[in-house]
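> Give the three-dimensional model of this entry:
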Amino acid sequence: MSEFIASVDIGTTNIKINLFNSDYQVVDMVKYPHLNINQDDTIFEMDFEEIWDNVLDGIKHLIIVNEVEQLEIILTTAMHSVQLINEDGTLSGGVLTWADTRGAEIIKKQSNEALTIQYNRTGTPIHSMNPYFKLLSVYEKGKRVSSLKDLLFYRLTGEWVIDISNASSSGLLNLESLTWDAITLADIGLETSELPRIEAVDYNAKAMDTLFNAEVSVTIGTSDGISSNYVFSDLDDVAVLSIGTSHAVRVINNQPQLNNLYQNFAYHIKKDQYLIGLPSNNGADVLSWTNKIFNSDFEELNRIAAQRPQSESVFVPYLNGERAPIWDEGATGNLFALTRVSSRESVLFSIILGMIFNIKHNVSALEELADFSAIGLVGGVTELDAFPQLIADILGYKLYIPTMKNAETLGSIAVVKDIELPREYRIVEPRFGQSYDALFKKYLEKV
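I've put the predicted structure just below:
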């Protein structure tokens, strides 16, 4: 009997499911956008029932079309999600994502000393993305606290379980004991019984018989950040840069390596493995905003990135507030040093440079926390052929870009199976003919 793996990746904008055969080759895939998003200046919620229906529909479709008899589902979800559950088991509101800023008001009321202690105990940055602060704002006694990961696993298997990596990014886990943190729970008014059981990322359970016409098991899996890093598990000394709507740069390290100044995250994966890094609110979303404001498109931006027109303007890309490097939810974007000789092309190039300079700012901080000699790059920006070269030139690192589409789903398999799967990469070497150091220095003076 042929065995298949359905690697399910649920982010804040869509669901991707890749079906792999026993040789870890992709044989089919489905993708669903999140349509029912509730969003304003403070709220950013997803609809769990929409997500559940699409996951179920996608897996059933892959089973039927590919005549699958035996299947392992591996779950990967975005970090920091919160779903409250009523006492009767019904859902209470939507899924709060990392971008939901409820809890920001709580942070302002706490002392720097208390915040530092909380950060050092949990390894989760002091920011409204942290579910701890959201729960201080929205939690009501008697409700259970769930997330995308454990609620999906419960619907699939009947077991209420969360993986250690997503538990670690919840702001509720003690980074030393790797158990729910008693002090943090007491602050919120939570009992351990109101949270899921914690298991390793390779924990597996049988799917409920009523769901699928196949023999199906479910592996709890990990988070999207970790799966992105494991895409490059066959390479040594590589940091991983993910550029989606937001961006993040991360490494897998053998210790947490917390730094209160940088507020890097440190999330446990498995024994002697921690995901450490810095997340930003502003990635390719900056480019989407640019297209809307300037009536440009990605083809034009790619052409400008290739032409690299002369520009002395500086763009600070904090359109969505900012996490790392400045941790200021009230930050805004700014364009400096415009003159009458500034052209449309030079202004657009300044915006592109601002997005990449923001990345460089975080990469520079990560250099002080961990050693790496190259960068693995994932995200939609890799499809714009001029951007990887510009990124390599500005960061000064060789880039490895997977040739496989949605390679993160293969990374999910690598982490739970604890295997290295050789991959094919497009390699982009930095070129040092044109220096942006002076402009980057001007940029740092403005942030």
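> For the rest of this, base every contact and every neighbour count on C-alpha atoms.
Noted.
> What about residue 333, how many residues nearby?
15 (other CA atoms under 10 Å).
> Find the nearest non-adjacent residue to it, please.
Nearest residue to residue 333, sequence neighbours excluded (CA to CA, 6 or more residues apart in numbering): residue 318, at 4.3 Å.
> now swap in residue 385 and tell me
Residue 385's closest residue in space is residue 302 (CA to CA, 6+ apart), at 7.2 Å.
> Helix or strand next in line after the helix or strand containing that neighbour, which one?
According to DSSP states H and E, residue 302 maps onto helix 298-307. Next in sequence after helix 298-307, counting helices and strands by DSSP H and E, comes strand 314-316.
> Find out how far whatever helix or strand comes next after that following strand is from the centre of the chain, if you would.
Once strand 314-316 ends, the next helix or strand along the chain (criterion: DSSP H and E) is strand 334-336. The chain centre lies 28 Å from the centre of strand 334-336; the measure is CA atoms, centre = their mean, to the nearest Å.
> Buried residues, strand 334-336. List them.
Neighbour counts using 16 or more other CA atoms under 10 Å place no residue of strand 334-336 among the buried ones.
> same thing with stretch 423-434?
Buried-residue list, stretch 423-434, by 16+ other CA under 10 Å: 423, 427, 428, 429, 430.
> and what of stretch 102-113?
102, 103, 104, 107.
> Can you measure across that stretch, start residue to end residue?
22 Å (CA to CA, to the nearest Å).
> Check stretch 302-321 too.
End-to-end distance for stretch 302-321: 25 Å, by CA to CA.
> How many neighbouring residues does the residue nearest to residue 385 have?
Residue 302: 19 neighbours (other CA under 10 Å).
> Another sequence for comparison is provided below:
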Amino acid sequence: MIIGLDIGTSSAKAVAFDYAGNILSQHSIPYPIINPAEGWYEQDPEIVYGACIDSIMHVMISLKQSSGEIPKPVCISVSSAMHGLIAVDSMGQPLSNCIIWADRRSEHIAVALEASEAGRLLYQQTGTPIHPMSLLCKLMWIKSNDQKLFAQSHKFIGIKEFLFYRLFGVYVVDHSIASATGLFDIHHLRWSDQALSLAGISEAQLASPVPVDYILNMPRREIAALMHIPEDTPFVIGGSDGCLANLGVGAISPGVASVTVGTSGAIRVASSQANHEKKQRLFTYLLRPNEYIIGGAVNNGGVLRNWFRDNFLSEYTQMEADGDPSASLNALIDSVVPGAEGLIFLPYLTGERAPHWNSNAKGVYFGIQLHHGRAHFARAMMEGMLFAIYSVGIALEENTGPIHTIFASGGLARSSLLVQMLADIFNKPVFTKNTVESSAWGAALIGLEALGIQGGEPTIKNKQAEAEHDTEHDYKPSAENHAVYMKNFRKFERLYHILEGEF
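Okay, here's the model as predicted:
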């Protein structure tokens, strides 16, 4: 048995798997996003840390109750969301909240840097688009706007580094997470001197980069007891949630894409070469040396569903609490034909990352007529979210070649309606796995690889290859629906460019 811990934007989730990827137990603990000012988005690192510890504890207790024996995970391997920044003092105590990927306070810094030659060179070196999500832009903002915090900070770290420091007393960051900071040279696997100079920090103020299969053994009995795990349980550092999602669904071959939708969304493909496009629309993150995950993330995924539900479906709140949380919204969407009878939604409620990288973008409903009701607005909202992912998919195909197969994971994969919409919009077959916890399973795969576990099981490489065939459902695209969607999508694209100057 192995545990994958997935530290996401909205929750920490521990998932126990057998070596074949079957879920034995899982537990998720949510935590809030703090919005102290317009465009500022943060989380309390202490709360996130507690959620990680408690989620593992609940899984271990559940396993003991179901088997009657004390479970012993071979290791705990960790997936984490990217782009978080925490300032800590010399004792490792947080001086700030974790500034998360959605934060836009450094927008003016990002805009100026992106337009410069220095920004272009940094993009080529780090693979990370110049955007307020990056640690580089966040650090430049702190240096200019909170000099007291900047001077007091001993280290600048992300949420996974915070977890590992608390557990092991060392500052380490995996190459995968480091490659999403905008501070890391993905070609030489070290911190970029140019980025450090712009940020005004030294290499000593960041965690030490290590491979994704780096192992530390739990040395502290009291913390192990909190999680109900044996002392000396190995922890594998793992990687970023996006890279591990590709690994977890088996999207590691040319032409095979992974689409993940949680709070945000993303589409990614694997490549043996970094992407160097001049338009800077896509990221290039590291899974392992010479194994790159190229793609783009959109800001507005599941957050759109929550926004629509909370503001326009309040009477369904109790219904959802008593049953399937997606059933009422899905039924509403399904009551309207594809294309929402001409109603179009630009889904940029929290700005946008790929392919536009515009933190000032706003949400827009366009084409409203008297016959449009709440169901039309619900369907247009979800179509707009998928159109945003499709925009990234177009840029991805232009740079990495045709996509012929898509694997869907995350909350999206739990809705057959939305997966079918994804297939129709892309006009490509979409597959979902028996295990939709792709990032946690990707972390588990790295953990098994790190420990060299074979045990009569297929090798990790074979597991990855076989994962492409281990599907639960496949969705064939409808040419008729695709034609309807493309008519709206072309207008969707034009609307963004027409309104871009008004945002």
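> Wait, the residue nearest to residue 385 of the first structure touches residue 384, no?
Yes: assessed by CA atoms under 8 Å, residue 302 of the first structure is found in contact with residue 384 at 5.9 Å.
> The residue nearest to residue 385 of the first structure: what's it in contact with?
With contact taken as CA atoms under 8 Å, 6 or more residues apart in numbering, residue 302 of the first structure is in contact with 384, 385, 386, 387.
> can you put those residues in TSV and add distance to residue 162 of the first structure, secondary structure and neighbour count?
Putting these into TSV (distance: CA to CA, whole Å; DSSP: H, G, I helix; E, B strand; the rest coil; neighbours: other CA atoms under 10 Å) gives the following:
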residue	distance to residue 162 of the first structure	secondary structure	neighbour count
384	36	coil	16
385	38	coil	14
386	40	helix	18
387	37	helix	20
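> Can I get those residues in JSON lines including distance to residue 263 of the first structure?
Shown next, in JSON lines, are the contacts of residue 302 of the first structure (distance: CA to CA, whole Å):
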{"residue": "384", "distance to residue 263 of the first structure": "31"}
{"residue": "385", "distance to residue 263 of the first structure": "33"}
{"residue": "386", "distance to residue 263 of the first structure": "32"}
{"residue": "387", "distance to residue 263 of the first structure": "28"}
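> Where do the helices of the first structure begin and end?
Listed in chain order, the helices of the first structure (DSSP state H) span 48-65, 104-109, 112-122, 131-138, 148-157, 164-168, 182-188, 224-230, 285-294, 298-307, 344-367, 386-395, 408-417, 437-446.
> one step back: any idea what the residue nearest to residue 333 of the first structure aligns with in the second structure?
Using TM-score structural alignment, the partner of residue 318 of the first structure in the second structure is residue 348.
> same check, this time on residue 283 of the first structure
Checking TM-score structural alignment: residue 283 of the first structure goes with residue 301.
> How about residue 49 of the first structure?
Aligned partner of residue 49 of the first structure by TM-score structural alignment: residue 46.
> if we can go back for a sec, contacting residues for the match of residue 318 of the first structure?
299, 300, 361, 362, 363, 364.
> What is the nearest of those to residue 202 of the second structure?
Nearest to residue 202 of the second structure, judged by CA to CA, of those is residue 299 at 30.5 Å.
> about what we covered before: give me the number of residues near the match of residue 49 of the first structure?
16.
> how near is the residue of the first structure most remote from its centre to residue 346 of the first structure?
Residue farthest from the centre of the first structure, counting by CA atoms, centre = their mean, is residue 340 at 40.1 Å. Counting by CA to CA, the separation of residue 340 of the first structure from residue 346 of the first structure is 12 Å.
> any common contacting residues for the two?
Contacts common to residue 340 of the first structure and residue 346, judged by CA under 8 Å, 6+ apart, are absent.
> does residue 31 of the second structure really touch residue 47, like I thought?
Yes: counting by CA under 8 Å, residue 31 of the second structure touches residue 47, with 7.1 Å between them.
> Disregarding residues adjacent in the polypeptide, which is nearest to the aligned partner of residue 420 of the second structure in the first structure?
Alignment note (TM-score structural alignment): residue 420 of the second structure maps to residue 389 of the first structure. Of all residues not flanking residue 389 of the first structure in the chain, residue 428 sits nearest, at 6.3 Å (CA to CA, 6+ apart).
> just residue 362 of the second structure next, same as before
By the measure of CA to CA, 6+ apart, the closest residue to residue 362 of the second structure outside its immediate chain neighbours is residue 348, 4.7 Å from it.
> next one: residue 450 of the second structure
residue 213 (4.9 Å).
> next one: residue 367 of the second structure
residue 343 (5.1 Å).
> In contact with the one you found, which residues?
365, 366, 367, 368, 372, 376, 377, 380.
> Can you tell me which of these has the most neighbours?
Ranking the contacts of residue 343 of the second structure using other CA under 10 Å puts residue 380 first, with 27 neighbours.
> Return the residue of the first structure aligned against that residue.
That one, residue 380 of the second structure, aligns with residue 350 by TM-score structural alignment.
> Look up how far residue 438 of the first structure lies from its match.
13 Å.
> circling back: how near is the residue nearest to residue 450 of the second structure to residue 301 of the second structure?
Residue 213 of the second structure is 30 Å from residue 301 of the second structure, by CA to CA.
> Those two - which one has more neighbours?
Neighbour count, other CA under 10 Å: between residue 213 of the second structure and residue 301, residue 301 has more, with 26 against 23.
> My guess is that one contacts residue 264. True?
Yes: counting by CA under 8 Å, residue 264 is a contact partner of residue 301 of the second structure at 4.1 Å.
> And for the residue lying closest to residue 214 of the first structure once chain neighbours are set aside, the neighbour number?
Leaving out its chain neighbours, the residue that sits closest to residue 214 of the first structure by CA to CA, 6+ apart is residue 69, at 4.8 Å. Residue 69 of the first structure has 16 neighbours, counted by other CA under 10 Å.
> returning to what we had before: highest average neighbour count across the helices of the first structure?
helix 164-168 (a mean of 28; mean count of other CA atoms under 10 Å).
> now for residue 120 of the second structure: what does it line up with in the first structure?
Under TM-score structural alignment, residue 120 of the second structure pairs with residue 116 in the first structure.
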